[in-house]
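In: using only what follows, build the 3D model:
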Amino acid sequence: MGTSLRPLTMAQTVAKNLKEKILTNQIAGGEPLRQDAIAKSFGISIIPVREALRQLEAEGLVQLIPHRGAIATELTVDKALEWIHMRLLLEVDLLGRAMDVMTDEDADRAETVLSLYETNLKNRTHIEQWSDFNWDFHKALYAPANRPETLDILANLHKKSDCYVRLQLLDGDNVERAQSEHRELLDLYRARDKDGATKVLAEHIINVANDLTTNLPSSA
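Out: As a prediction, this is how the structure comes out:
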């Protein structure tokens, strides 16, 4: 279960490199991503570059436009807030349903995932997988609800908002607060305090939205 730490393929290495440049605005929104130039810079064929761009398209970081090629997506608060609002509606409901039927073993599984996540945040290791660890923790909390279709929708939302979550977590203060909120959420979950847990979860997701509002431009 969860995110495994495994060597990156060449396509993943290219995707990771491009992702970091887009997130840090070294590659600006709307800037073209020439496959031949990228392949040359890595000393590789164009095939893994194409795969990397498809990965980034799935994460919302790249747009593949017919007859134009790939361009970097502009990160705007409007898009992020739409996804986060959908997360808020679905996740609070799903957590409540999960807590009606959860067991101590479910809480233990969430604890295991969170501990791995916290270790990597503390050591600032495997940064490219932080958002995966975040989703794995949330998914572990919601799993007892047995709502696979809702989980699929949420997995897609988390994937789309991957870049925004990682952008938020690159701020050290945000990392500390997120860790504290996750721990509080898990404690309430284990104590089966549904009202408290759903309240903390809602505040946690709203805090993500507030952080992004201050760090991203509007599309207007």
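In: when you work out contacts or count neighbours from here on, use the C-alpha atoms and nothing else.
Out: Will do.
In: off-centre distance for the top helix by length along the chain?
Out: In the chain, with assignment by DSSP state H, the single longest helix is helix 77-101. Put simply, helix 77-101 sits 14 Å off its chain's centre (C-alpha atoms, centre = their mean, to the nearest Å).
In: tell me what that helix is packed against?
Out: Applying 3 or more C-alpha pairs under 8 Å, 6 or more residues apart in numbering; DSSP states H and E, we find helix 77-101 packed against helix 130-142, helix 148-160, helix 194-215.
In: can you rerun that using 10 Å?
Out: Packing partners of helix 77-101 (3 or more C-alpha pairs under 10 Å, 6 or more residues apart in numbering; DSSP states H and E): helix 104-123, helix 130-142, helix 148-160, helix 162-169, helix 172-190, helix 194-215.
In: which parts of it are buried?
Out: 77-78, 80-81, 83-84, 87-88, 91-92, 94-99 (16 or more other C-alpha atoms under 10 Å).
In: how much does it deviate in direction from helix 130-142?
Out: 30 degrees (axes from the mean of the first three to the mean of the last three C-alpha atoms, to 10 degrees).
In: how big is the angle separating helix 77-101 from helix 104-123?
Out: Using the same axes, to 10 degrees: helix 77-101 against helix 104-123 is 150 degrees.
In: just want the angle from helix 77-101 to helix 162-169.
Out: Going by the same axes, to 10 degrees, helix 77-101 makes 90 degrees with helix 162-169.
In: angle of helix 77-101 against helix 194-215?
Out: 170 degrees.
In: any idea how many residues pack against residue 171?
Out: Per other C-alpha atoms under 10 Å, the neighbour tally for residue 171 reads 11.
In: quick check: it vs residue 208, distance?
Out: 12 Å (C-alpha to C-alpha, to the nearest Å).
In: now do residue 101
Out: Taking C-alpha to C-alpha, one finds residue 101 at 28 Å from residue 208.
In: could you do residue 195 as well?
Out: 20 Å.
In: chain neighbours aside, what residue packs nearest to residue 198?
Out: Nearest-residue entry for residue 198: residue 92, 5.6 Å, with adjacent residues in sequence omitted and distances by C-alpha to C-alpha, 6 or more residues apart in numbering.
In: do you know how far that neighbour is from residue 99?
Out: Taken as C-alpha to C-alpha, the span from residue 92 to residue 99 is 11 Å.
In: just want to know which of residue 195 and residue 208 has more residues nearby.
Out: residue 208 (19 against 12).
In: pull the contacting residues for that one.
Out: Residues near residue 208 by C-alpha atoms under 10 Å, 6 or more residues apart in numbering: 80-81, 84, 164-165, 168-169, 174, 178.
In: could you also give me the structure for this next sequence, so I can compare it with the first?
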Amino acid sequence: MRDMLEQKNHRSKYRLPRQSLPEALSESLRERILSGEFKEGDPLIQEAIAAEYECSRMPVREAFRQLEAAGLIVSRIHKGSIVSALPSEQIGELFELRAMLECDILSRSLDHLSDEDLVHSEQILKHLEEAYHNRDIARVGALNWEFHRSLYLPATRVQTLAILQGINVHIDRYIRIQLLLTSGFEEAEREHRKILSMCKKRDPEVVEFMRGHIIRAGHDLLEALTKRRVSDTSAA
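Out: Model prediction:
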């Protein structure tokens, strides 16, 4: 009897809690959108998603609400939900916001970065470089943000970090597209190494280098995205 109870408790430890199902669904669908499996304008049908995940429509509806709040899908009356598409000018605006906010928070953080902080940043960067080399696009997005974030944490600007994380969610899928279309892995790796090296020296010029890093990435992305959208339109 005791063995049976222990076995039951062991199994329940790994059982997905009911209240976490919408979050698990949201995360799975988010990754499928970011990876490009679901493309801009693709419909997301609740019944089909529920059948695919073998669950009821209720957690799917909640997952859709979370994805809409993150800006990844939009719901339209009588048309259901579709994967959102950001106009090019809005993507450009997000990169301009990134440059403005990240340069400000980096300037505030630079004098407070400890050697331990920089060791942690370098560890993240090594994982990011590994993802670059393996062309592991799913890990690149998360690790890219973690590397940048690690350099900003000593500034203790909680609200700025929250805003930047929200921006990162919006542009993550487009950064993945850019890397795949432009093979920009080597340049990104080189620039991140330069940023870390300058931070280790507490070089104030790193702020302007960061600005250029972000603006160049935005420019390359918009160029690649424009070509892809034209190609997709022609194919249709």
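In: follow-up on the earlier one: so can I have TSV of the helices and strands packed on helix 77-101 of structure 1 showing distance to residue 67 of structure 1?
Out: Shown next, in TSV, are those (distance: least, C-alpha to C-alpha, whole Å):
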stretch	distance to residue 67 of structure 1
helix 104-123	41
helix 130-142	32
helix 148-160	24
helix 162-169	26
helix 172-190	40
helix 194-215	33
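In: OK, contacts around the aligned partner of residue 198 of structure 2 in structure 1?
Out: Superposed on structure 1 with TM-score structural alignment, residue 198 of structure 2 falls opposite residue 188. Taking C-alpha under 10 Å, 6+ apart, we find residue 188 of structure 1 in contact with 182, 194-198, 200.
In: among the residues you listed, who's most crowded?
Out: Neighbour-wise, the contacts of residue 188 of structure 1 (other C-alpha under 10 Å) top out at residue 197, 23 neighbours.
In: returning to that earlier point: just the buried residues of helix 77-101 of structure 1 now: which is nearest residue 24 of structure 1?
Out: residue 77 (15.5 Å; C-alpha to C-alpha).
In: list the contacts for the residue mapped onto the closest one from structure 2?
Out: Using TM-score structural alignment, the equivalent of residue 77 of structure 1 in structure 2 is residue 88. By C-alpha under 10 Å, 6+ apart, the contact list for residue 88 of structure 2 reads 94, 221-223, 225-226.
In: and what of residue 72 of structure 1?
Out: 18-19, 21-22, 25, 27-33, 53, 56-57, 60-64 are the contacts of residue 72 of structure 1 under C-alpha under 10 Å, 6+ apart.
In: same thing but at 7 Å, please
Out: Residue 72 of structure 1 makes contact with 28-33, 61-63 under the criterion C-alpha atoms under 7 Å, 6 or more residues apart in numbering.
In: give me the buried entries from those residues.
Out: Counted by 16+ other C-alpha under 10 Å, the contacts of residue 72 of structure 1 give 28-29, 32-33, 61-63 as buried.
In: closest to residue 138 of structure 1 out of those?
Out: residue 61 (22.5 Å).
In: so which of the contacts of residue 88 of structure 2 is the most crowded?
Out: Going by other C-alpha under 10 Å, residue 221 tops these with 26 neighbours.
In: can I take it that residue 82 of structure 2 is in a strand?
Out: Yes. Judged by DSSP: H, G, I helix; E, B strand; the rest coil, residue 82 of structure 2 forms part of a strand.
In: burial measure for it, as a count.
Out: Neighbours of residue 82 of structure 2 using other C-alpha under 10 Å come to 21.
In: how far away is it from residue 39 of structure 2?
Out: For residue 82 of structure 2, the distance to residue 39 of structure 2 - C-alpha to C-alpha - is 9 Å.
In: for residue 110 of structure 2, same thing?
Out: On the measure of C-alpha to C-alpha, residue 110 of structure 2 and residue 39 of structure 2 end up 39 Å apart.
In: and residue 40 of structure 2, which of the three is it?
Out: Relying on three-state DSSP, one would call residue 40 of structure 2 coil.
In: that one is in contact with residue 86, isn't it?
Out: No. Applying C-alpha atoms under 7 Å, one finds residue 40 of structure 2 not in contact with residue 86, separated by 8.6 Å.
In: hang on, the earlier thing: aligned to the residue nearest to residue 198 of structure 1, what sits in structure 2?
Out: So, by TM-score structural alignment, residue 92 of structure 1 is matched to residue 103.
In: farthest-apart pair in the contacts of residue 188 of structure 1, please.
Out: It's 182 and 195 that sit farthest apart of the contacts of residue 188 of structure 1, by C-alpha to C-alpha, at 15.6 Å.
In: now the equivalent of residue 15 of structure 1 over in structure 2: closest residue in space that isn't a chain neighbour?
Out: For residue 15 of structure 1, the aligned residue in structure 2 is residue 30 (criterion: TM-score structural alignment). With sequence-adjacent residues excluded and distances taken as C-alpha to C-alpha, 6+ apart, residue 30 of structure 2 is closest to residue 67, at 7.0 Å.
In: sec struct for the equivalent of that neighbour over in structure 1, please.
Out: Using TM-score structural alignment, the equivalent of residue 67 of structure 2 in structure 1 is residue 56. Classification of residue 56 of structure 1 using three-state DSSP returns helix.
In: residue 56 of structure 1 is in contact with residue 62, isn't it?
Out: Yes. Residue 56 of structure 1 lies in contact with residue 62 (C-alpha under 7 Å); the separation is 5.4 Å.
In: picking up where we left off before, wouldn't the residue nearest to residue 30 of structure 2 be in contact with residue 73 here?
Out: Yes. Counting by C-alpha under 7 Å, residue 73 is a contact partner of residue 67 of structure 2 at 5.9 Å.
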